[in-house]
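Q: sharing a model that was predicted from the sequence below.
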Amino acid sequence: MQSSRSSAIVSFVPLICLFATAALGVRVQAQTGSADPPAPVVPGYEHLRLAGAASDAELGELLLGELNCLSCHEPTPALARRIPVRAAPDLDRIAERATGRWLADYLMAPHVQKPGSAMPEVLHSLEPDDREDAVRTLVGYLAHRGANADPDESSSDEVALGDFPVHRFQASVERGRRLFHAVGCVACHAPEGAEGTGIPSVPLPDLDAKTSVTALVEFLLDPRAARPGGRMPPLHLEREEAEAITVYLLRGQTPLVTERRSGFEFEYYLDPEQDEDVPGFFNRPAPDLDALRPAGVGRIATLSLALPLPMNSGNHAFRFSGLLRLPAAGAYTFTLASDRRSGSSLRIGDGIVATKPPFSRRETEVSAELEAGDHPVEVTYFIRGSTGQPFVDARLDGAALPEPTPLHKVASHESVRLRPADGPAAPNRRYEENGSMLFARYGCSACHTSPGVDPERGRSYAVSRARAPDLEALDPEKALAEPAMHGGETSPRYRLATHQKQAIRAALAALADPPPKRRPEDEITFTMASFNCFACHQRRIGEVDVGGPDPVRARHFRVVDDQDLGDEGRLPPPLHGVGGKLKPGALRSILTGERLHVRRDFMEVRMPGFPAGAAERLADALDSVDALPGDLDEPPVSATATEHGLELIGTGGMGCVTCHDIHVHPAPGISTIDLATAYDRLRPGWVERLLRDPAAIRPGTRMPAYWPEGEANFPDLGGGTTGGQIEALWSFLSLGASMPAPEGMDIGSELVLVPDQRPLVFRTHMIDVGPRAIAIGYPENVHAAFDANTVRLAKVWRGAFFDAKGTWQGRAGQFFGPYGTDVLNLPAGPAFADLDDIDSPWPATGRYDRNVGGRFLGYRLDDLGRPSIRYRLGDVVIEEAPLPLPGAGGANLIRRFRLAAGTAPRPLFLLLAEGEEIVPGPERTWSVDGTLEVSLFSEEDFTPIVRDSQGVRQLLQRIELEPHRSLELDVTLSW
């Protein structure tokens, strides 16, 4: 290792990597390492360096950006565009995220507190006493900058995040450990107990000392709020998942027992599968309560199934947990009892279990030798269906309890809170002026924004009270030498490895005459390295495959439910040629994490979401490098080809549905990528190449070749040729979420309604529609729901139609939503309204309102079975027919209106759409919030207007009818 002086680097400002907790009391403690600390870890740099896939100059450019050298050494505009820097963490609320002691220790010696950190030493030139004074001032100043509430004390919601009962604490640790190693954290950070990872791990600080449960949970849910650079991306965690990972990461904090009460804590669960017609329903194994979210939690004094909350009469489960305090050591016998139809269990500690299966004798016993003191205890109860006299009971006797004693008599429960050992740094106004000065003097403000401190002032103070040289002015040979550079009083000091210095020198030398812009293939490499895409994905650079998880990390990548999908199903896919595989819009969506990430359903690791700007640059470069001419050209789509494609995909053809889901319908075998997403995601040319030779596109794939040597089976389909059958498959895939279920596909319950040959009209209860919903299903797999109470079209959707279980099964009365996806919720108000003027508010609808959009008159069917819904508004009778509009990408919907006036009609207004943003397009077409396109067709010369009303933008058309005249118009909804 080099000495600390010989490992200093170009003037650089602090990248204080702070991402969690409540800042606690300051006690400055100088720290130094007996051995040289590791160099800054930049994982993308290491992937390229170890693979030999980049020159020293290219590696050095990456370090100049990732170590943020350009924040002090100002680049030319061309260089600034060429080398984007990593944005430093936002310090405005750092006192709510880091304890005062940790923050002080970190400023004293960042490389000790967080080995491998990109944060340089900025106070290295000060004497110990002066350094302590400076740190105290800076910490006080940072505490004063933002709010300083203790996250564990500030609100009841935050207290709940830090509160974990003892019996659930260990369960939360284990769940968090599994999630940390499964969802993708270990792609960058070290797995627990790992040795010999091929790429250095992104370091974690001493989280136990640094942060609180509340702050770390919030950070995991939205990392970019604190670290806008995007190198720590969001993993799309649910709050419960973030909470479990936080408990695991902070498990070393000393639990604080806040109280002890007699009785139990309870959790109440609803059975997720309540279909009593399923074979073996009543005798299925007990539900995995750790995998379910409780419908209610609380505390109760006894083992009682009458909980203080709303409950089902059956199809539910209970868990009671606490601590069993035994007065003496000895042999104990536990008796568990519950009603005959139920199942129940009793667990003492980690291994003593009594279990009563459903439909068995009411009591079961277990005996064990136990020590005196506290033992975790857990009682569960579940029942399929219902029973007339539900009960559960547990008793014990033995040792100091000669008589059978109810379990609740010796049971209690504790609540604990995890919190760091030190308190928050107290804000102090006397630090404000001096702290602001030091914040600029030592270069902090060049990277981290600060109220009242100009970033230019940070650059000016950064090197020996003189402005840091511009990037182009740096001498490659002298830039990293001391004491000429980075040996001054206010210069940051790095501890670079020899190869890092060599790379930076090469980059500085090459920048003397830089090309104006990177080649697209180099832009791909630079961006993937900056955001460490190589942690999960491989991509071929020249003749070298770079990236992918090393063997130590790879073993943590798993398939959901342990399906046998091999490495192809558990590891993130290689990105060779990915720009020629995915459509441009799909690629951008996947990179930002919005949608179309199809592996999320069977792969436990998650695709993070990256900043839109970086995703846009990467997507453009991938398209430029990988796409082949004609790949986006659509083959012809026809009804005949679509029918042939439907046959080919089913089990009577090529059997694609054996492995592939179709929309909401799972494959009967191993479940993999949903074919309903293929049209939105994939380029037609890439699909053809894949189908012709799967192994050439994806070596090692389990997908078979269906046309060996170009010979086609099924001579009656697709013209009996390979090309014709591939076009037929694409024609079917173009239906998207509207594709029907092929032969051999499991459509689920017998109560799932399928409009096969003719439309279906089904009156039912429906979520977000109401108790008088009219659900309309079409064979084209686009559907609608009309609310006959308020008289409005409420929803349209694609895919599967409706599950009638809520209407027909058991007691019925359950509200279900659409069975498909791609659901479009229409405005909450009616389609038509009689307004006094254009500025009048649109009628609102409430839960119990009736006839807001007119008086409902029923519906009638045409010869094809398609309904027209009729209603009267004033002296106008309106017929509205929701009709399918088939097309590539999935069917859309036409709202066909016919208005018939009586003797004295008043002008009406038609609400075409509403949203946050309405942008006009060609030929009476408007884009709504970038997700919906609305088009108006009529023989009348209509000119709709856009207005701001009731907190949204609304697209309105005024309609005047002469007495006894009629008018027709179509409104097309494309989404």
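A: Nice, I can see it. Residues are numbered from 1 along each chain as shown.
Q: rest of the way, CA atoms for contacts and neighbours
A: Noted.
Q: from the chain's centre, how far out does stretch 873-881 sit?
A: Centroid separation between stretch 873-881 and its chain, computed with C-alpha atoms, centre = their mean, to the nearest Å, is 44 Å.
Q: pasting the second one now:
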Amino acid sequence: MVNSLSAAPKSAPFVSGFDRFGRHAELTPEISGSLLVSELSCDACHPGDRPDLQAKRGPILEGIGNRLQRKWVQQFISSPQSMKPGTTMPDVLHGLSKEKTQSAIKALTAFLMSQQQPFPTIKATGANPVPYEFWNKGNISRGRDLYHKIGCVACHEPDPDYEPGETKISPNDKLLAQLDPEEIKELGLAAQVRPVNSVPHPDLAAKYTPQALTFFLLNPEQTRSAGRMPQLKLAAVEAADIAAYLLRNQKSVPATADNRDAAALIIAGRKLFIEFKCVNCHRVDDLRPMFSAQPMVQLKANAAASCYHNPKAAMPAYPLDEQQQAAITAVLAEVSQDPRPSREALLAIHLLQFNCYACHERDKRGGVGFNRKPYFETVGHVDLGDEGRIPPTLTGIGFKLQKDWLSKVLQGKGDIRPHMQARMPLFPSRQIAVLPNQFENVDRKVERSEEEVFPEHEQLAPAGRIMLETGCIQCHPIRGESMPGVVGTDLGEVTERVHPQWFHDFLLDPASLKPRTRMPTFFPDGKSQNKAVLKGDVEQQIASIWAYLKAGDKQPLPAKILAEKAKNYELVPDKKPIILRTFMDEAGTHAIAVGFPQKVHIAFDAEQVRPALAWKGRFLDAQGTWFIRFAPPADPLGKSVVQFPAGPPVALLKQKQQAWPISKPGESTLEFRGYRVDKQGVPTFLYRDQGIDIEDRLEATQQQTLKRRLTIKPGANASAATQLWFRGLAGKTLKAVNPTTMQNETGLRVTVPEAFAKAAQVRTHDQITDWIIPLPLTGNTTIEVTYQW
């Protein structure tokens, strides 16, 4: 999806909030100007004490010498805007002669590249494995998926060739898509459909090495302390994957440059770094600013020369466009009167600075851009509407969320939407510590205590347990337990999350606080539909639900959940196959179990991308998968369990005697791409190996054998000279039953068509004997395989 909007000149600094709202008169001039003043770091030189004008400042440059590539640093100093369009870095060399400019660039580069600092050590944990030199093992395909799913594209440009998953469009968006531009304008909906411009990337391949970009993604705060680029809670291998995707056009990994320069040149660069006031914005080498310009309140909006209008040689030069100049002129005229921004304006400015509006809507401003919504998906494409895939509104959030919980969310400890692919970013705590108080001060118009909202509610908890069964548990888990198929936010900690008054008002009339919510009202016209509980008293019924949820595990789970848990959850395929994602010992934590009515079943390992198990008889018990946290892996209930060969089913081998590859996450070239289900309910697993697409369909037969159909589809770049092999069977010993059938010591027999069998090879490597079959890459090829045991 290509962004078609380009209102700002390419040379102008790009500030997201100004570009999206200020350019369209959707911010007051004062807010627009304050945002620009802070993002351009004006008060780094022009001191002031207004919180809305505090300077963002530039990156920390300690360690820049081994983070960035020398050539890029040199070119960026020479021409910041051409090396990073939209940068807020001014031109500080514009007043020098050509000879002095080149001399200054050389000295400044020498000084900066002398700033060496080792990369931090990342400690491995169970949830965050750290392979040796993980930054060199990134997977481009996985990184591409992560970049487009976890929220990066809320701010940055999506890949026009990336196809997001199938997402149901909300009725409101369907309507907007059908309106013509004039109708949209007349209805006042232009802001909702206007494409959102992207925060530009520099030439990342020229700027970073894989190691440097990986460590930056893991912890942007280390160099960008202002928090405009947040963490996305990446594991080490995830950061390496995204870095590999972003550097996919890097022709070769840059060698570590010899950054040793003459000491005199470094000293000269250090002196210039102070002289050009770079130190006012950047932290490096314990240097401190030696210069302050006129205080902000003394600046004249109509001055003949300024940093953004006819700058003199000693001034930094900001290439602002007319709209940006007008906004700063307006705020400078206001600052001279020294008013203080309102609480509402100050909160809005902070949200604009951190670009919260890229994901969240507040008071009809912002939210995920119309052109970005398709990239926001639920896990497994579960249809929960926009509430399940789009980050929640911030309208009235200080009225809704308790301050302590809001702080937890901002600290990255309050995730309650595991069904959402997008991740809540993590910002530097010192930068966003003021937000919970600001939200509460702006949004909590009337403050009522829990006792005032729900007087004497504790004794009502048993009734609340009954009330939850009237609709709540059909959509929400309770303390990690739920009805089958339920995906939603867990209500177990809701009394720690939300204010009692909001809870009361929301249950009474959900749509009044959350327009277009899927949450139904159980009290239409303020009347209860359940007269049997607490005599139908609405206030007491709402209070009872609060009381039950607050009691936590002191109260038993709702009866319906307990009844479901007590049932026999053995899955019995009847007319169609059953597909269950689960954990299994031999198929791993990404197992996809398929049960067939013919009483032959398989388990596919989606992490190692291979069929792992097959068995006969009974299928699986789903109780552990559905209900039990930290349940042991599911075991086949049937008998005659056989294992398929370890490692990938197909492989490109340079030599026929080469060892068969081992499937390891992050090291295998196989990429799992999901599965599709046909009308008979049979899945076809899809994967890719170095540009070769493979479709793998397994189904049971009436004779209780497995019929497998592998279809190979070489891509345009696949070389006909490269040999792809299918591993038909492996074992300690193999025996030819007939010209087309091979059997191993476990009794598993594999049969292939005669033409393929004639070309097959038997070989032994590391005490394992393989029956491998060559597959041509000159066109699409299908091989049918039969398994019996």
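A: Thanks, I have the structure now. All of these numbers come straight from a predicted model, not from anything done at the bench.
Q: could I get the TM-score for this pair?
A: After superposition, the two chains reach a TM-score (TM-score structural alignment, normalised by the length of the second structure) of 0.63; 533 aligned residues with a C-alpha RMSD of 3.2 Å.
Q: and Pro549 of the first structure, helix, strand or coil?
A: Following DSSP: H, G, I helix; E, B strand; the rest coil, we place Pro549 of the first structure in the coil state.
Q: per the alignment, name the residue of the second structure opposite it.
A: Alignment note (TM-score structural alignment): Pro549 of the first structure maps to Val368 of the second structure.
Q: which residues sit in contact with the nearest residue to that match once chain neighbours are set aside?
A: The spatially closest residue to Val368 of the second structure, leaving aside those adjacent along the chain, is Cys359, at 4.6 Å (C-alpha to C-alpha, 6 or more residues apart in numbering). Applying C-alpha atoms under 8 Å, 6 or more residues apart in numbering to Cys359 of the second structure gives the contacts 154, 366-369, 390-391.
Q: can you tell me what Tyr116 of the second structure aligns to in the first structure?
A: If you look again at residue 116 of the second structure, you'll see it is Gln, not Tyr. In the first structure, Gln116 of the second structure lines up with Gly146, judged by TM-score structural alignment.
Q: how far away is that match from Val544 of the first structure?
A: 48 Å (C-alpha to C-alpha, to the nearest Å).
Q: ok, so what distance separates the aligned partner of Trp707 of the first structure in the second structure from Gln411 of the second structure?
A: Using TM-score structural alignment, the partner of Trp707 of the first structure in the second structure is Phe523. With distances taken as C-alpha to C-alpha, Phe523 of the second structure is found 36 Å from Gln411 of the second structure.
Q: just Ile60 of the second structure next, same as before
A: Taken as C-alpha to C-alpha, the span from Ile60 of the second structure to Gln411 of the second structure is 22 Å.
Q: on that earlier part again, residue in the first structure paired with the residue nearest to Val368 of the second structure?
A: By TM-score structural alignment, Cys359 of the second structure lines up with Cys536.
Q: for the most centrally placed residue in the first structure, helix, strand, or coil?
A: The geometric centre of the first structure, computed from its C-alpha atoms, lies nearest to His236 (C-alpha atoms, centre = their mean), at 1.9 Å. Of the three states, His236 of the first structure takes coil under three-state DSSP.
Q: quickly note the distance from it to Ala54 of the first structure.
A: 32 Å.
Q: same question, Ser966 of the first structure
A: Applying C-alpha to C-alpha to Ser966 of the first structure and Ala54 of the first structure gives a distance of 72 Å.
Q: ditto for Ala35 of the first structure
A: According to C-alpha to C-alpha, Ala35 of the first structure stands 31 Å off from Ala54 of the first structure.
Q: ok, those two, which is more surrounded?
A: More crowded of Ala35 of the first structure and Ala54, by other C-alpha atoms under 10 Å: Ala54, with 19 against 8.
Q: does that one touch Leu48 like I think?
A: Yes: using C-alpha atoms under 8 Å, Ala54 of the first structure is in contact with Leu48, at 5.9 Å.
Q: could I get the full set of strands for the stretch 651-800 of the first structure?
A: 752-753, 760-766, 770-777, 782-787, 792-798 (DSSP state E, counting those that start in this stretch).
Q: make CSV out of those strands and add distance to Pro584 of the first structure and mean neighbour count.
A: As requested, those are exported to CSV (distance: least, C-alpha to C-alpha, whole Å; neighbours: other C-alpha atoms under 10 Å):
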stretch, distance to Pro584 of the first structure, mean neighbour count
strand 752-753, 36, 16
strand 760-766, 37, 20
strand 770-777, 32, 22
strand 782-787, 26, 27
strand 792-798, 23, 26
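Q: which one of those lies closest to Leu207 of the first structure?
A: Minimum separation from Leu207 of the first structure across those (C-alpha to C-alpha) falls at strand 792-798, 45.8 Å.
Q: and the closest one with strand 770-777, angle?
A: With axes from the mean of the first three to the mean of the last three C-alpha atoms, to 10 degrees defining the directions, strand 792-798 of the first structure sits at 40 degrees from strand 770-777.
Q: so how far does the helix or strand just after strand 792-798 of the first structure sit from its counterpart in the second structure?
A: Going down the chain from strand 792-798 of the first structure, the next helix or strand is strand 802-803, by DSSP states H and E. Compared with the second structure after the fit, strand 802-803 of the first structure shows a mean deviation of 7.5 Å (mean C-alpha distance after the TM-score superposition for the first structure).
Q: how far is strand 802-803 of the first structure from where the chain is centred?
A: Computed by C-alpha atoms, centre = their mean, the chain-centroid distance of strand 802-803 of the first structure equals 27 Å.
Q: centre of the chain to the helix or strand just after it, how far?
A: Next helix or strand after strand 802-803 of the first structure toward the C-terminus (DSSP H and E): helix 805-808. Distance of helix 805-808 of the first structure from the chain centroid (C-alpha atoms, centre = their mean) equals 32 Å.
Q: what range in the second structure does the next helix or strand after helix 805-808 of the first structure sit on?
A: Using DSSP H and E, the helix or strand that follows helix 805-808 of the first structure in sequence is strand 821-825. Counting by TM-score structural alignment, strand 821-825 of the first structure pairs with no residue of the second structure.
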